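Peer 1: Sequence first, predicted coordinates after that:
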Amino acid sequence: MYNCFESCSDACMNLLDALAGNTGASSIAELSLNPLFPRSYNSIYKARKESFNTTSQEANNEVEEEKEEPNNLIRVVSELIDQPQQRPFYLFALDTTPHPRPYAKTLADRGYIYQPNTIIGNKPINIGHSYSILSILPEKETGNAAPWSIPISGERVSLDKSGVEVGGEQISSVMCDSSLLWDEKLCILVADSAYSQRSFLFEQSKHKNLVVIARVRSNRIFYQSPIIDESNKKRGCPKKYGERFNLAEVETWHEPDETTLTQQTTRKGRILNITLLAWHQMLMRGTKDQKMYRHPFTLVRVHVTDDIGNSVWKPMWLVVIGDQREEISPLVAYQSFRQRFDIEHMFRFSKQRLLMTQFQTPDVEHEENWIRLVMLSYVQLWAAKELATHLPRPWERSKEQNNDKIVTPSVVQRDFHRIISEIGTPARSPKTRGNSIGRVQGQTKTPRTKHPVVKKPSKSTPNKQNTA
């Protein structure tokens, strides 16, 4: 990590240590009071500004640096990921998280973003930015293991793109890098229903070693593979789609190709019965450019009931698409998708404990740098989890000290100060530089430009042309 920063590497490393070992600071400036940050509070803002700064390069070199720098970070993080032992694939998760900035009138590229609201009746929207995060989900020794999700790529979703488009670019950069550990090895990507649209699945199907498991809405319409009758061959283009399969109409379903019954025991000891119905060689409608009939998939219906047969949740539908999808059983697909929710825990921990959305800046580049620094601080917690000891609070009597059965990010963060104090840091000690001369008397700064909030146009309705 120390070599990945463009400048101010010492201040950046101290900032990462202070952020990973933060247990009380509620603002960015308060991190300067952390013993792991032996610098003034001004160094925090300089480290954030200069950490991934490429403005000093020429225009052509600047574009190349921006393309190479995230890959350097991915290579550093990938060295901390162990090769899977219990499963023959690497598991990735992709999702977007909101970064609300409703009062930053001088912040460019703000728009309306989705943000969940707990108050009934309020619309789940806000004003600000959103970020697409790609992470790796490590193996779990037990079903009750800690929900770790190691971020490897974080990109801001600009107004001219969607979160799905940015996520597709992140996946392509990871899958096409031959220097990474998972090159030419089986990889699985789990994602929510937003990533089950045709355009995303078509692009990801080009990666031969990638299988996408995405949830789909219960009102989607798919098709069976057509039955080819060689004896009654007709002229013209052969039939590409078979019988209609409406997820909302049971009478359109045909007999499943595979049925799996299993049980799951929750942490509280509740037994759940899981029924998995799988239909192979299913198709979805495509376009002239996106010929989806060339990319069949497996459709899985997940129904969870309790011990008396009552439905616990609404049945869930999953799509398993990719050239190597046949190597993934319906049970493995369901278990892999359940682990996708670990990325939600990572989002919540980063915002509550790593101050992910607490940095208020009017510069878009500085905000993007801060998101990457938060991701790296989370990676440091993952790297130190084997050295952490559990330090329960005085009121946590039910937990035993030095219990390493479940090592969560919060447990590592409590003990991170001791770990870094014993191991040390590559950052050099700060030196006194003296006082700055400040501004010249009479010098004034130009007020920042206020940017309007931009609303993305709907893709279904074309823009209205101005008439003369």
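Peer 2: Arrived safely, thanks for sending.
Peer 1: all contacts plus neighbour counts: C-alpha atoms, from now on.
Peer 2: OK.
Peer 1: How are the helices of the stretch 301-450 of the chain distributed by residue range?
Peer 2: In the stretch 301-450 of the chain, the helices defined using DSSP state H, counting those that start in this stretch lie at 330-338, 342-352, 364-383, 409-423.
Peer 1: Excluding covalently adjacent residues, which one is nearest to the residue nearest in space to the middle of the chain?
Peer 2: Taking CA atoms, centre = their mean, the centroid of the chain lies closest to residue 133, which sits 3.1 Å from it. For residue 133, ignoring the flanking residues on the chain, the nearest one in space by CA to CA, 6 or more residues apart in numbering is residue 154 at 4.6 Å.
Peer 1: residues touching the one you found, list them.
Peer 2: Counting by CA atoms under 8 Å, 6 or more residues apart in numbering, residue 154 touches 131, 132, 133, 134, 371, 372, 375.
Peer 1: Residue 175: which of those residues is nearest?
Peer 2: residue 134 (12.1 Å; CA to CA).
Peer 1: Of the helices of the stretch 301-450 of the chain, which is nearest residue 323?
Peer 2: Of the helices of the stretch 301-450 of the chain, nearest to residue 323 by CA to CA is helix 330-338, at 14.7 Å.
Peer 1: Alongside the first one, take a look at this:
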Amino acid sequence: MMIIKDTAPSPLLDGSSRYLDRFRTGLYSCLTRRSEALFELTDAVACTGSPVNDLAHLSLEAEHPRGHGALYDALNSGVIDAGGLRSLTCTGTLPRILGPDGRGRLVLAVDVSNWLRPDAATSAERSFCHTYARGHGQAQMIPGWPYSFVCALESGASSWTALLDAVRIRPGEDATAATAGQLRTVVEELTRAGHYREGDPEVLIVMDAGYDVVRLAWLLDDLPVILIGRLRSDRVFYAPAGTRQGPTKGRPPRHGTKLVLRDAATHPEPAVVTGNDTPRYGHVEASAFARMHPKIDSRGGWKAHEGQLPVMEGTVVGLRVEYLPGNRDPKPVWLWVSKPVPDSGTELDHWWSMVIRRFDLEHTFRFMKQALGWTRPRLRDPAAADRWTWLIIAAHTQLRLARPLAADHRLPWQKPLATTMLTPARVRAGYRRICLTAVHPAREPKPIRPGPGRPKGRKNRVKAAVQPIGKPTKG
């Protein structure tokens, strides 16, 4: 079947179900083996009214007429065209955020979420994942599968994001290079789909402090993107070098005056300063130090760099808020933006407000894990985990496309919500009614007798090998 490209402006402006039908038709064409069972498994995840705790109970849902054996066989032996599914998620309607110039722009967020598998000694390609337990200083390294997700953000406080891609970071892999390749693929897919055209505002990409935003800016320098990354407070940056001082001859300097983030005495006069009063954070003051670059040394991902190391200029943004929820004396937040000089104070405020919108992705991770059951299955094969991850993305995308069609089917103790304010959980509560009228390209199952399985009393003589645990490199 052909994937029908969606060129309509937004699903929120039209209450029809054709956007959802187009996605479901395209999804079925991306399932190239065990397509019926995989498609029905996606419907079962989206339609069930309770949190997904295991795979076997999904085979009891009305949307999955096949048995539990077909379900496990589809995950273990099925084939999903991940590239085609990525193109499908990037082709559909995506949210845009109003930029400082009054035009809508795409804002992407990238982050890693871990599928922890500490007891799966026979599962291959596990890495030590950095996790935070409750309490201060309770960071732990737990074996699991780290997945890098890319999503499109919406304007305003929302628990909705448009998931676009997911890539599992393998042991020993350069995490920065893998993220750069993932972002490059997504931006190219968005360009092919017509979401970005020449003359449009650059695509904004926000990320947390765990990323090497400077190296990512170097690897993605040829793309129309602006990267914004949070910085640790112990970072040091430098102003442009200028001309050599003194009468002696020698190599011209590469670094100017030093800017130590935690030392206010080293801060120069900011290029732009803005102040705003917000209901949640009180008075917010943002200062932009233009054309600041870090000192890059030949370690990590820069070790294989040929020639002289580059000087990557950007804007260092210091953000100070009056208070945070539960914290009346917050520390300043530091950002680095790949654009060397902000055009105006309006653009500066737009940058830090998009960093706040990045936290909407955390709501998506919680919904995927607690409601859709992304990390619940005890799968051994990492390829099966990849298939299940893409099915979760497909289920979440269908819920997002069904927002204008959903009504508020709330529980008795839940407060009523307007149809424009429905959360992913509220849409999922009524999605079964929407799915009944949607297109179903999967064929009906043929009744056959089940196989005999393993004879009673005979044990499995082929034991799985214990797999080593690796660790991805940050680069």
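Peer 2: Structure received. Quick caveat: nothing in here was measured; it's all calculated off a predicted structure.
Peer 1: Give the aligned equivalent of the residue nearest to residue 133 of the first structure in the second structure.
Peer 2: Residue correspondence to the second structure (TM-score structural alignment): residue 154 of the first structure is matched to residue 166.
Peer 1: and what of residue 365 of the first structure?
Peer 2: So, by TM-score structural alignment, residue 365 of the first structure is matched to residue 383.
Peer 1: Next, count neighbours for that match.
Peer 2: Using other CA atoms under 10 Å, residue 383 of the second structure has 18 other residues around it.
Peer 1: Likewise for residue 447 of the second structure?
Peer 2: 7.
Peer 1: Distance of it relative to residue 66 of the second structure?
Peer 2: 9 Å (CA to CA, to the nearest Å).
Peer 1: Residue 314 of the second structure too?
Peer 2: According to CA to CA, residue 314 of the second structure stands 55 Å off from residue 66 of the second structure.
Peer 1: who has more neighbours, these two?
Peer 2: residue 314 (25 against 20).
Peer 1: any idea how far residue 339 of the second structure is from the more buried one?
Peer 2: 5 Å.
Peer 1: quick one, strands of the first structure?
Peer 2: 90-100, 111-114, 125-136, 150-156, 187-191, 210-216, 221-224, 244-246, 258-265, 271-283, 297-305, 316-321 (DSSP state E).
Peer 1: mapping the contacts of residue 154 of the first structure onto the second structure, which are still in contact?
Peer 2: Mapping those onto the second structure (both residues aligned by TM-score structural alignment, their matches' CA atoms under 8 Å) leaves 131, 132, 133, 134, 371, 372 still in contact.
Peer 1: any idea what the first one aligns with in the second structure?
Peer 2: Residue 131 of the first structure maps onto residue 147 in the second structure, with residues paired by TM-score structural alignment.
Peer 1: Any idea how many residues pack against the counterpart of residue 125 of the second structure in the first structure?
Peer 2: Using TM-score structural alignment as the criterion, residue 125 of the second structure maps onto residue 109 of the first structure. Neighbourhood size, residue 109 of the first structure [other CA under 10 Å]: 16.
Peer 1: same thing with residue 282 of the second structure?
Peer 2: 13.
Peer 1: which residues does the aligned partner of it in the first structure contact?
Peer 2: Matched by TM-score structural alignment, residue 282 of the second structure corresponds to residue 272 in the first structure. Going by CA under 8 Å, 6+ apart, residue 272 of the first structure touches 263, 264, 265, 266, 304, 305, 306, 307.
Peer 1: Good, we can wrap up now.
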